[in-house]
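Student: here you go, sequence then predicted model.
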Amino acid sequence: MIGYLNLILRLVIWFLLTANLSLANIIIGISVALLLPGGPKSLGALKDWLRALGEVIVAIPQAFFEAFEIMLRPHNEEDITLERVKPGRTPGLIFLDIFLITFTPKTIVLKYHEDGWYEVHRVRRRRKA
């Protein structure tokens, strides 16, 4: 089941990059998704994938809310923090985590540290003293 989720993730990325749903592009996308190497075969739990997909669904309205908030109220303060990677994450789930963090307008992942940390840049509203 996890192999299918990785294949679907690769196809979604392909279609987002090409923005073309023609028959030829679908055939090329499936070929590319199948030919890409799989990396180390660590089985991620289906529960983790479903939770990550649920987080993607929640992130979409959050991104719109943050975009309107930035337009209506200035965000002048910024900082860089380290966030811990959830334990037992496969490369596909790490990609989805980075996508979720970067999808919202107030945050972006600057760097993924191999020892299990994301370096995250955030913008915030200035706090009144």
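Tutor: Received, thanks.

Student: can we go C-alpha only for contacts and neighbour counts from here?
Tutor: Will do.

Student: doesn't V123 belong to a strand?
Tutor: Yes: counting by DSSP: H, G, I helix; E, B strand; the rest coil, V123 is part of a strand.

Student: measure how buried it is and give me the count.
Tutor: 17 (other Cα atoms under 10 Å).

Student: doesn't T107 make contact with it?
Tutor: Yes: with contacts counted by Cα atoms under 8 Å, V123 reaches T107, the gap being 6.8 Å.

Student: for this protein, just list every one of the strands.
Tutor: Counting by DSSP state E, one finds strands in the chain at the ranges 77-84, 107-113, 117-124.

Student: what's the angle from the first one to strand 107-113?
Tutor: The one in question is strand 77-84. Between the axis of strand 77-84 and that of strand 107-113 there is an angle of 40 degrees, by axes from the mean of the first three to the mean of the last three Cα atoms, to 10 degrees.

Student: list the buried ones in stretch 92-112?
Tutor: Buried residues in stretch 92-112, counted by 16 or more other Cα atoms under 10 Å: 92-94, 96-98, 100-109, 112.

Student: what about it, distance to the chain center?
Tutor: Here stretch 92-112 is found 5 Å from its chain centre; the criterion is Cα atoms, centre = their mean, to the nearest Å.

Student: who's in contact with that stretch?
Tutor: When contacts are taken as Cα atoms under 8 Å, 6 or more residues apart in numbering, the neighbours of stretch 92-112 outside the stretch itself are 6, 9, 48-49, 52, 55-56, 59-60, 62-63, 66-67, 85, 118-124.

Student: which among the residues you listed count as buried?
Tutor: 6, 49, 52, 56, 59, 63, 85, 118-123.

Student: comparison target below:
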Amino acid sequence: MIGYLDLLLRLTIWFLLTADLSLANIVIGVSVALLLPRSYTSLAVLKDLLRILGEIIIAIPKAYFEAFEMMFRPHGREDIIMERAKPRRTPGLIFLDIFLITFTPKTIVLKYHEDGWYEVHRVRRRRGKREEARVKGGTG
């Protein structure tokens, strides 16, 4: 089934690029789509891809919420943290991970380290005086 989807995607791109649905162009498009090398994707990578796409859909309302939160309750604290990447990531999945982290207004990926870590800059709310005293006093 993946092969058919791959072929359909290639043909769609071909027709969008050429903007010609003549018989000769269809034959050339099918020939090019069949001659281009295929990339074989394992089922585990496909599952990871679908999971990440689901997380991106969930991140859209979260991004709006964070944007409004930053407008109405300013954030004055900044941190740079190291976030562990999931194992066995292809370059495409690493790109989607970085996109997912950077999509929300409070976080942005500064660097991807080859050993599997993301360097992430995040913005947080500054604690109020009452919260600071409670944390320091241990009554929290």
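Tutor: Nice, I can see it. Not measured: the values here are computed from a predicted model.

Student: can you pull the TM-score for these?
Tutor: Their TM-score after superposition, calculated using TM-score structural alignment, normalised by the length of structure 1, is reported as 0.70; 104 aligned residues with a Cα RMSD of 2.9 Å.

Student: still on that earlier bit, how about CSV for the buried ones among the contacts of stretch 92-112 of structure 1, with distance to E78 of structure 1 added?
Tutor: CSV is the format used below for those (distance: Cα to Cα, whole Å):
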residue, distance to E78 of structure 1
N6, 34
W49, 31
A52, 27
V56, 24
A59, 21
A63, 18
V85, 22
Y118, 16
E119, 13
V120, 11
H121, 7
R122, 5
V123, 4
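
Student: what's the burial count for L11 of structure 2?
Tutor: That count, for L11 of structure 2 with other Cα under 10 Å as the rule, works out to 20.

Student: other SSEs contacting the helix or strand hosting it?
Tutor: With elements delineated by DSSP states H and E, L11 of structure 2 resides in helix 2-18, which encompasses its position. For helix 2-18 of structure 2, the helices and strands in contact under the criterion 3 or more Cα pairs under 8 Å, 6 or more residues apart in numbering; DSSP states H and E are helix 23-35.

Student: who touches the helix it packs on?
Tutor: L7, R10, L11, W14, F15.

Student: the same query, at a cut-off of 6 Å, please.
Tutor: When contacts are defined by Cα atoms under 6 Å, 6 or more residues apart in numbering, helix 23-35 of structure 2 is touched by residues R10.

Student: in that helix, what's buried?
Tutor: Using 16+ other Cα under 10 Å as the test for burial, helix 23-35 of structure 2 gives G29, A33.

Student: same deal with stretch 75-95 of structure 1?
Tutor: Along stretch 75-95 of structure 1, the positions that meet the burial threshold by neighbour count (16+ other Cα under 10 Å) are H75, V85, R89, T90, G92, L93, I94.

Student: of the residues you listed, just say which sits nearest to L17 of structure 1.
Tutor: Looking at these and their distance to L17 of structure 1, the nearest is G92, at 17.1 Å (Cα to Cα).

Student: give me the most central residue, structure 2.
Tutor: Within structure 2, one residue has its C-alpha closest to the average C-alpha position: by Cα atoms, centre = their mean, that is L96, at 2.8 Å.

Student: for the top helix by length along structure 2, packing partners?
Tutor: Of all the segments of type helix in structure 2, defined by DSSP state H, the longest one is helix 43-72. Applying 3 or more Cα pairs under 6 Å, 6 or more residues apart in numbering; DSSP states H and E, one finds that helix 43-72 of structure 2 makes contact with no other helix or strand.

Student: and the gap between I60 of structure 1 and T102 of structure 1?
Tutor: Taking Cα to Cα, to the nearest Å as the criterion, I60 of structure 1 is separated from T102 of structure 1 by 12 Å.

Student: same check on V12 of structure 1?
Tutor: Taken as Cα to Cα, the spacing of V12 of structure 1 relative to T102 of structure 1 amounts to 17 Å.

Student: do L11 of structure 1 as well
Tutor: Separation of L11 of structure 1 from T102 of structure 1 (Cα to Cα): 20 Å.
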